[in-house]
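Student: When you get a sec, could you give me coordinates for this:
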Amino acid sequence: MGVTAEWVSAPAVPEAGEAALMARVAAGEEAAFRLLAERHAPPLLRFADRMLRNRAEAEEVVQEVLWRLWRQAGRFDAERGRLATWLHAIAWRLCLDRLRRRGADLPLDAAAEARDAAPSPLDLASRQAEMAALAVHLAALPERQRAALTLFYHQEMEGPEAAAVLRLDLRAFWSLLRRGRAALRARMRGD
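Tutor: Sure, this is the predicted structure:
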């Protein structure tokens, strides 16, 4: 099962039905697994790709997350949080492991998702330069600040959900996010 364009056109699965689908996955039902995988693979891939800046590694991370979803579906507890939070937390830890094994932080490719309707060549060049600068400065931040900014702004997670992914209490998450924004602003002003 590859993480390719086939994941992009996934049918919507109502969030309320995800707990029931997880129960079906725990019972070994492949159709329920496929529905959940089709829904969650695209945002997981975007997150992993931003964190790792390596599409092949990001796809491997998503495959591992989906494998764990299949194998550990019975451990999911809808009372403790959303499925997206649980899956992003797994992806976060896998990305962190890979980054630490590399021994270096690579820049995020924030420009990868810049989608303007039909910008002029001058606008496009200007936007690409801004996004490249942002990616460089974002990559220079500590991993936790980068992850907080990515989850909150790029993945559009609510604060409590992003805090759960990073295993922080909400107050600590807001503090981390505030420090990350301040550090990013300071780095951008230095250019």
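Student: When you work out contacts or count neighbours from here on, use the C-alpha atoms and nothing else.
Tutor: Noted.
Student: Nearest spatial neighbour of the most centrally placed residue in the chain, chain-adjacent residues omitted?
Tutor: Geometric centre of the chain, nearest residue: F47, 2.3 Å, by Cα atoms, centre = their mean. Leaving aside its sequence neighbours, F47 sits nearest to Q155 (Cα to Cα, 6 or more residues apart in numbering; 6.8 Å).
Student: Just give the number of residues close to the one you found.
Tutor: 16 (other Cα atoms under 10 Å).
Student: That one and A89, how far apart?
Tutor: Q155 sits 13 Å away from A89, going by Cα to Cα, to the nearest Å.
Student: same thing with L96?
Tutor: 11 Å.
Student: and the lengthiest helix in the chain, which residues are buried?
Tutor: For the chain, the longest helix by residue count, based on DSSP state H, is helix 30-52. For helix 30-52, the neighbour count (16 or more other Cα atoms under 10 Å) marks 32-52 as buried.
Student: Give the other helices and strands that the helix or strand harbouring S126 contacts.
Tutor: Here S126 sits within helix 121-140, counting by DSSP states H and E. Under the contact criterion of 3 or more Cα pairs under 8 Å, 6 or more residues apart in numbering; DSSP states H and E, helix 121-140 touches helix 170-189.
Student: Check which helices and strands the helix it packs on sits against.
Tutor: Counting contacts by 3+ Cα pairs under 8 Å, 6+ apart, helix 170-189 is packed against helix 121-140, helix 143-149, helix 159-165.
Student: For G74, which of the ones you listed is the nearest?
Tutor: Ranking these by distance to G74, with Cα to Cα as the measure, places helix 159-165 first at 19.2 Å.
Student: What is that closest one packed up against?
Tutor: helix 83-102, helix 170-189.
Student: same thing but 10 Å
Tutor: On a contact count with 3 or more Cα pairs under 10 Å, 6 or more residues apart in numbering; DSSP states H and E, helix 159-165 meets helix 83-102, helix 143-149, helix 170-189.
Student: Figure out how far the shortest one is from the centre of its chain.
Tutor: A distance of 11 Å separates the centroid of the chain from that of helix 143-149, by Cα atoms, centre = their mean, to the nearest Å.
Student: please give me the structure for this one as well, since I'd like to look at both together:
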Amino acid sequence: MNMPYDAHNDALADVPDEALLTLFASGDEAAARALTVRLLPRVLAQAVRMLGERAEADDVAQEALLRLWKIAPQWRRGEAQVSTWLYRVTANLCTDRLRKRARSAPLEAAPEPADESASAAQQMQSRSRAEALNAALAQLPERQREAVVLRHIEGLGNPQIAQMMNISAEAVESLTARGKRALTAILSGRRDELGFSDD
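Tutor: Coordinates of the predicted model:
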């Protein structure tokens, strides 16, 4: 007898990510659906923040989840959290796309959907800030950019970033500090233009 998806999904709500991945590897499609519902919004949000574009972020999120499904049968329990592994894969995929974008057209950015509550001037300023930040991030060394995005845009803690990047928490602190100084230097001449106050 087939259990309705919603009921089965409720039954899987408290099952840890790693256990769901193991169930999927054994052929449980409901476990894959439950894990997708749980992880996809986080992965998509991370990709949107790193790339600044929804369509590309959708592609990255799908690719990251496909890679998770492919490695499910070989997953070694206890070595890493599923979410941490997925964050790292997503960050790497985004970094690859940012590199390609920087090589082809570093300042080119897709227009963002209009925010009805913001004035045209506010929308232009927000878009200018996003473009300036993306361009500045693209100039950072890869490891600094990854650390800055994960810490200050994704809001992850240093210990989690350290695990994702296979470095110490002190090294994360150093990378983010150097990255922030570099971004400040890159953007310093554009503070008035971008509407930043001295904070």
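Student: TM value for the aligned chains?
Tutor: Here the superposed chains carry a TM-score of 0.72, computed using TM-score structural alignment, normalised by the length of the first structure; 179 aligned residues with a Cα RMSD of 3.5 Å.
Student: dump the residue contacts of the residue nearest to the centre of the first structure.
Tutor: For F47 of the first structure, the contacting residues are 41, 53, 58, 62, 88, 91-92, 95, 108, 147, 150-151, 154-155, by Cα atoms under 10 Å, 6 or more residues apart in numbering.
Student: Could you check how far it is from L21 of the first structure?
Tutor: Using Cα to Cα, F47 of the first structure is found at 23 Å from L21 of the first structure.
Student: ok, now Q145 of the first structure?
Tutor: 33 Å.
Student: Is E108 of the second structure inside a helix or a strand, and which specific one?
Tutor: Short version: E108 of the second structure belongs to no helix or strand, going by DSSP H and E.
Student: Tell me who's in contact with it.
Tutor: By Cα under 10 Å, 6+ apart, the residues touching E108 of the second structure are 101-102, 131, 134-135.
Student: one more time with 8 Å
Tutor: By Cα atoms under 8 Å, 6 or more residues apart in numbering, the contact set of E108 of the second structure is E131.
Student: Count the neighbours of the residue mapped onto L151 of the first structure from the second structure for me.
Tutor: Using TM-score structural alignment, the partner of L151 of the first structure in the second structure is L150. Residues near L150 of the second structure, counting by other Cα under 10 Å, number 24.
Student: that older thread, out of the helices and strands packed on helix 170-189 of the first structure, nearest to D77 of the first structure?
Tutor: D77 of the first structure lies closest to helix 159-165 among these, at 13.7 Å (Cα to Cα).
Student: what comes into contact with the closest one?
Tutor: Residues outside helix 159-165 of the first structure that contact it (Cα under 8 Å, 6+ apart) are 81-82, 85-86, 88-90, 92, 148, 151-152, 169-170, 172-174.
Student: once aligned to the second structure, how far is that helix on average?
Tutor: Aligned to the second structure and superposed, helix 159-165 of the first structure gives a mean residue distance of 1.8 Å (mean Cα distance after the TM-score superposition for the first structure).
Student: Go through that helix and flag the buried ones.
Tutor: Neighbour counts over helix 159-165 of the first structure (16+ other Cα under 10 Å) mark 159-165 as buried.
Student: what's the offset of that helix from the middle of its chain?
Tutor: Distance, centroid of helix 159-165 of the first structure to centroid of chain: 12 Å (Cα atoms, centre = their mean).
Student: go on, stretch 169-184 of the first structure?
Tutor: Per Cα atoms, centre = their mean, the centroid offset for stretch 169-184 of the first structure relative to its chain is 17 Å.
Student: Give me the buried positions along that stretch.
Tutor: For stretch 169-184 of the first structure, a neighbour-count test (16+ other Cα under 10 Å) marks 173-174, 176-177, 180-181, 183-184 as buried.
Student: and what of stretch 58-75 of the first structure?
Tutor: 58-63, 65-66, 69-70, 73.
Student: export the residues you listed to TSV and tack on distance to E15 of the first structure and secondary structure?
Tutor: Converted to TSV, the buried residues of stretch 58-75 of the first structure look like this (distance: Cα to Cα, whole Å; DSSP: H, G, I helix; E, B strand; the rest coil):
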residue	distance to E15 of the first structure	secondary structure
A58	24	helix
E59	24	helix
E60	25	helix
V61	23	helix
V62	20	helix
Q63	21	helix
V65	18	helix
L66	17	helix
L69	16	helix
W70	18	helix
A73	16	helix
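Student: of all those residues, which comes closest to A125 of the first structure?
Tutor: A58 (26.8 Å).
Student: residues contacting D169 of the first structure?
Tutor: Contacts for D169 of the first structure (Cα under 8 Å, 6+ apart) come out as 160, 163.
Student: any idea how far it is from G159 of the first structure?
Tutor: 10 Å.
Student: for L134 of the first structure, same thing?
Tutor: 22 Å.
Student: now do T150 of the first structure
Tutor: 12 Å.
Student: R100 of the first structure too?
Tutor: According to Cα to Cα, R100 of the first structure and G159 of the first structure sit 25 Å apart.
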